[in-house]
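**Student:** how would this look folded up:
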Amino acid sequence: MAALSNTHLQIFKDKGWFGDGIANSEFVSGVGTNFVGLAIAGAYHAGIRNYDVELAYQAVKANELSYKNRPIGSGKLDTKAFVENGFVPFLERQGDDFVTDSTGSNFSGSHTLEYSFSAFAAAQMAKAMGKTGDYDKFIKLSNGWRQILNPQNKLMQPKKANGSFIEKFDPYQPWRGFQEGNSVQYSFYVPQNPAGLVDAIGKDNFNNRLDSIFTVSEKLGFGGGKTIDAFAGVNSIYNHGNQPNLHTSWLFNFSGKPWLTQKWTRAIGRDFYGTEPIHGYGYGQDEDQGQLGSWYVMNALGLFDVKGFTDLRPIIELGSPLFEKVTITLGNGKTLTIETKNNSKNNVYIQSATFNGTSLDNCWLYRDDLMKGGRLTFVMGSQPNISWGTKIPPPSAQ
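**Tutor:** Alright, predicted model coming up:
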């Protein structure tokens, strides 16, 4: 990650911008939302700082706020609209399927959600470096998702420049307001503040809706069924074959039902992934730089962070490990052993857990504690222990 950070900082020094897509140090086509700043902020909070930290912060800040003379290759061409409105207004132009400019975007819903997340990452970096004024600005922008959450249907719904929600809204329709997905999928895309989203939707409504989504999507292998296409699941209610949904099954840890995270993450690992030539990552999938494979590895270890280490003090969520024993050599040279007892394909629920001999009552740990190394032990069972992991939910502070 240090090498990646230094590479992008060199590009920033050479060109004045981060690149949305890079090949041979030149801007190439990306998806238009440019998460380089978020990645560097995450590296900073994970303690990876062997680069010019002040330059890194200025680059992160520019990526979130600057728009004058912004080149196409840097993405985020609707930054001006987001900064001035707090959300990206919806644009729809006859005969033009992909529209993004300084006034808005036809992907305004997903752009608003993604920019809110990256603003949160920048806010936490600003806070860590004592830049209070910048923090206040970024943290306000990080709540842009609230502006497009329709209080009536509790779904993310794009808004027009005048602040009204778009008409003829179909929450299952992909590509209209949402890039490579639809409103049902993206309505859970608030990884920076899951507790805020749970509260806005209502805890019971949130849990019932999300659990039913997985119950239905299980019949389609958690994606687009057996359709062979990179975007096979974009109109599904859940699509593990693309990035916007990869954190969703871990949100039950924030909503008071961690056993449902244990249940559904194991089920996704079992059904979506395969070993046949035609069924590796689903059938229709969009692997994109190893994210689907990386998800499987982290999921099999029973470790995840929906925020990508962008918290001021990052955490690690605990899920349902696949293996009886795994030993990881950490970046600091220490080792972490994860072991399970009574684990099987049916025994997917955590009954109890300990870390270095001390009982764990929560479904998460601070990353810096885990990086001290040692032994993380889970006792598994076939029925959920609904009292485990619910004492203190993972932090979702602003």
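**Student:** from here on, just use CA atoms for contacts and neighbour counts.
**Tutor:** Noted.
**Student:** what segments of this structure are helices?
**Tutor:** Using DSSP state H, the helices of the chain run over 2-15, 36-45, 53-65, 79-85, 108-128, 132-141, 145-148, 183-186, 194-201, 203-217, 258-271, 291-301, 367-370.
**Student:** can you tell me which of the ones you listed is most buried?
**Tutor:** Across the helices of the chain, the average number of neighbours (mean count of other C-alpha atoms under 10 Å) peaks for helix 108-128, which reaches a mean of 27.
**Student:** helices or strands up against that one?
**Tutor:** If you count contacts as 3 or more C-alpha pairs under 8 Å, 6 or more residues apart in numbering; DSSP states H and E, helix 108-128 packs onto helix 36-45, helix 53-65, helix 132-141, helix 145-148.
**Student:** in a markdown table: the helices of the chain, plus distance to residue 237.
**Tutor:** A markdown table is the format used below for those (distance: least, C-alpha to C-alpha, whole Å):
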| stretch | distance to residue 237 |
| --- | --- |
| helix 2-15 | 34 |
| helix 36-45 | 27 |
| helix 53-65 | 30 |
| helix 79-85 | 27 |
| helix 108-128 | 15 |
| helix 132-141 | 27 |
| helix 145-148 | 19 |
| helix 183-186 | 6 |
| helix 194-201 | 17 |
| helix 203-217 | 6 |
| helix 258-271 | 14 |
| helix 291-301 | 18 |
| helix 367-370 | 32 |
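**Student:** now residue 190: how far from residue 21?
**Tutor:** Residue 190 is 24 Å from residue 21, where distance means C-alpha to C-alpha, to the nearest Å.
**Student:** what about these two, which has more around it?
**Tutor:** Set residue 190 next to residue 21 and count neighbours by other C-alpha atoms under 10 Å: residue 190 wins out with 26 against 19.
**Student:** to compare against the first, here's the next sequence to fold:
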Amino acid sequence: MAAVRIGGGSTERQRAFYTALYHAQLHPNIAGDVDGRYAGFDGKTRTASGFTPYQNLSLWDTHRPQNQLLQMLQPKVARDVALSAVAIGRDGGWLPRWSLANSETNIMTGDPVTPFLVEAWSKGLLAGYEKEAYALLRKNALETPPADSPYNGRAGVAAYQERGYIPSGLEPGKDCPDKGGDNDCRHPASATLEYAAADASLALMAQELGHSADARLFAARGQWYRNLWDSSLQQFRPRTTDGTWLTPYDPVEAGHQFHEGGAYQYQWLVPQDPAGLVSLMGGRQAAEKRLDAFFAYGRLLEDPAKTAREEWISAPYDYYGKPTYNPNNEPDLHSPTCTCGRAHPRRPPPWSGPR
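**Tutor:** I've put the predicted structure just below:
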């Protein structure tokens, strides 16, 4: 279709780009037969109407960059994928997090389906299904699936609504639902940040659809990321059930309180309020210095390849123990990608700051 064309660079680099572009569109994949029939999440044979069903929605992984790419390059496919997620909620009673074929794996944490569907809605890709999608999203944000459901949903939502954060120390299966896979209560700090970001996105949809009370509720909850900000450390820090800070605490290791990362990787996960985050960090200049340190920027300018391999990526699945950027994992993709500050002849154009 020639949706993307590039020029310049070596043949090898162009080949690498187009190969990556191809790989980025391998999944999700079509789930239905030629007559529209597909295996529903209730175990029944369903027939799609008005959309082509897709499966294998790894939403924690894809809601950040891949779905936006799909929306730009293949909007019809992107609509079908979004409506497939709505169909999962319709057929199985609950929205997915990481669906495999016609089952929920409960892999990864947070609430990725909300920003995924809200963004699809904002692009007009849910036209005709807005009310149904919103009802499913609202239920997902406020309730947990029943005991006989295979979905974990927002496993930590009860504690989150009670305290404004998910506390450290909750026991999955006892204090929060556990249907297998990963669990928000095992990674309470990152799940809190992900819930807050999801709530803030849902507030936009609620407001536009005329649900003003819901919009105010979810917008307020979008600010709950602040409940984990320790001003003495200038970092996000888990809290216990009694409201005290988790002690002892190392923001680099973070005791797996953050999923596949530590406080340094998750310090930028406030896409809903970058200006507020910069303010907590001490202002724009302090945030710029923090970005420089996060990207190991001085060393990166001198030797990009060595810095990326030694400072950024230590091993394919090593997500813990570093205070720097990790481009092979999804949470880091929310971080700003360049800094401003002092004039430097080899710096990229200045970051314009939060908008």
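**Student:** tm score of chain vs chain?
**Tutor:** The TM-score (TM-score structural alignment, normalised by the length of structure 2) is 0.66; 264 aligned residues with a C-alpha RMSD of 3.0 Å.
**Student:** contacting residues for residue 386 of structure 1?
**Tutor:** 257, 258, 259 (C-alpha atoms under 8 Å, 6 or more residues apart in numbering).
**Student:** recalculate using a threshold of 10 Å.
**Tutor:** Applying C-alpha atoms under 10 Å, 6 or more residues apart in numbering to residue 386 of structure 1 gives the contacts 256, 257, 258, 259, 260, 349, 350, 351.
**Student:** that older thread, do you know which of the helices of structure 1 lies nearest residue 26 of structure 1?
**Tutor:** Within the helices of structure 1, the stretch nearest residue 26 of structure 1 is helix 2-15; the backing value is 8.3 Å (C-alpha to C-alpha).
**Student:** give me the stretch of structure 2 that that closest one matches.
**Tutor:** The alignment of helix 2-15 of structure 1 onto structure 2 (TM-score structural alignment) covers residues 79-92.
**Student:** on average, how far is the matching stretch from the matching bit in structure 1?
**Tutor:** On superposition with structure 1, the mean distance recorded for stretch 79-92 of structure 2 (mean C-alpha distance after the TM-score superposition for structure 1) is 1.0 Å.
**Student:** and that stretch, how far out from the chain's middle?
**Tutor:** Relative to its chain's centre, stretch 79-92 of structure 2 lies at 19 Å (C-alpha atoms, centre = their mean, to the nearest Å).
**Student:** do stretch 117-129 of structure 1 as well
**Tutor:** Distance, stretch centre to chain centre, for stretch 117-129 of structure 1: 15 Å (C-alpha atoms, centre = their mean).
**Student:** ditto for stretch 322-331 of structure 2
**Tutor:** Offset of stretch 322-331 of structure 2 from its chain centre (C-alpha atoms, centre = their mean): 14 Å.
**Student:** ok so, going back, ok, which of the helices of structure 1 comes nearest residue 390 of structure 1?
**Tutor:** Using C-alpha to C-alpha, those put helix 258-271 closest to residue 390 of structure 1, at 7.2 Å.
**Student:** a markdown table for the contacts of residue 386 of structure 1, including distance to residue 59 of structure 1?
**Tutor:** Below are the contacts of residue 386 of structure 1 laid out as a markdown table (distance: C-alpha to C-alpha, whole Å):
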| residue | distance to residue 59 of structure 1 |
| --- | --- |
| 256 | 37 |
| 257 | 39 |
| 258 | 37 |
| 259 | 40 |
| 260 | 39 |
| 349 | 43 |
| 350 | 42 |
| 351 | 45 |
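**Student:** and the helices of structure 1: which comes nearest residue 242 of structure 1?
**Tutor:** helix 291-301 (7.8 Å).
**Student:** hang on, the earlier thing: with distance to residue 77 of structure 1 added, can I get the helices and strands packed on helix 108-128 of structure 1 in TSV?
**Tutor:** Putting those into TSV (distance: least, C-alpha to C-alpha, whole Å) gives the following:
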stretch	distance to residue 77 of structure 1
helix 36-45	15
helix 53-65	11
helix 132-141	16
helix 145-148	19
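**Student:** closest one to residue 379 of structure 1 among those?
**Tutor:** Minimum separation from residue 379 of structure 1 across those (C-alpha to C-alpha) falls at helix 36-45, 31.1 Å.
**Student:** quote the end-to-end distance of stretch 222-237 of structure 2.
**Tutor:** Using C-alpha to C-alpha, the end-to-end distance of stretch 222-237 of structure 2 comes to 17 Å.
**Student:** what stretch of structure 1 does that stretch fall on?
**Tutor:** By TM-score structural alignment, stretch 222-237 of structure 2 lines up with residues 142-157 in structure 1.
**Student:** show me what counts as buried in that stretch.
**Tutor:** Of all the residues in stretch 142-157 of structure 1, those buried under the rule 16 or more other C-alpha atoms under 10 Å are 142, 143, 144, 145, 146, 147, 148, 149, 154, 155, 156, 157.
**Student:** got those as CSV, with distance to residue 37 of structure 1 columns?
**Tutor:** Formatted as CSV, those follow (distance: C-alpha to C-alpha, whole Å):
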residue, distance to residue 37 of structure 1
142, 14
143, 18
144, 18
145, 19
146, 22
147, 23
148, 23
149, 25
154, 30
155, 27
156, 24
157, 26
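**Student:** among those, which one sits closest to residue 365 of structure 1?
**Tutor:** Comparing those against residue 365 of structure 1 with C-alpha to C-alpha picks out residue 142 as the nearest, at 24.1 Å.
**Student:** wait, what's in contact with the residue nearest to the closest one when sequence neighbours are not counted?
**Tutor:** Of all residues not flanking residue 142 of structure 1 in the chain, residue 116 sits nearest, at 4.0 Å (C-alpha to C-alpha, 6 or more residues apart in numbering). By C-alpha under 10 Å, 6+ apart, residue 116 of structure 1 lies in contact with 64, 82, 86-87, 110, 122, 138-146, 189-192.
**Student:** cheers, nothing more for now.
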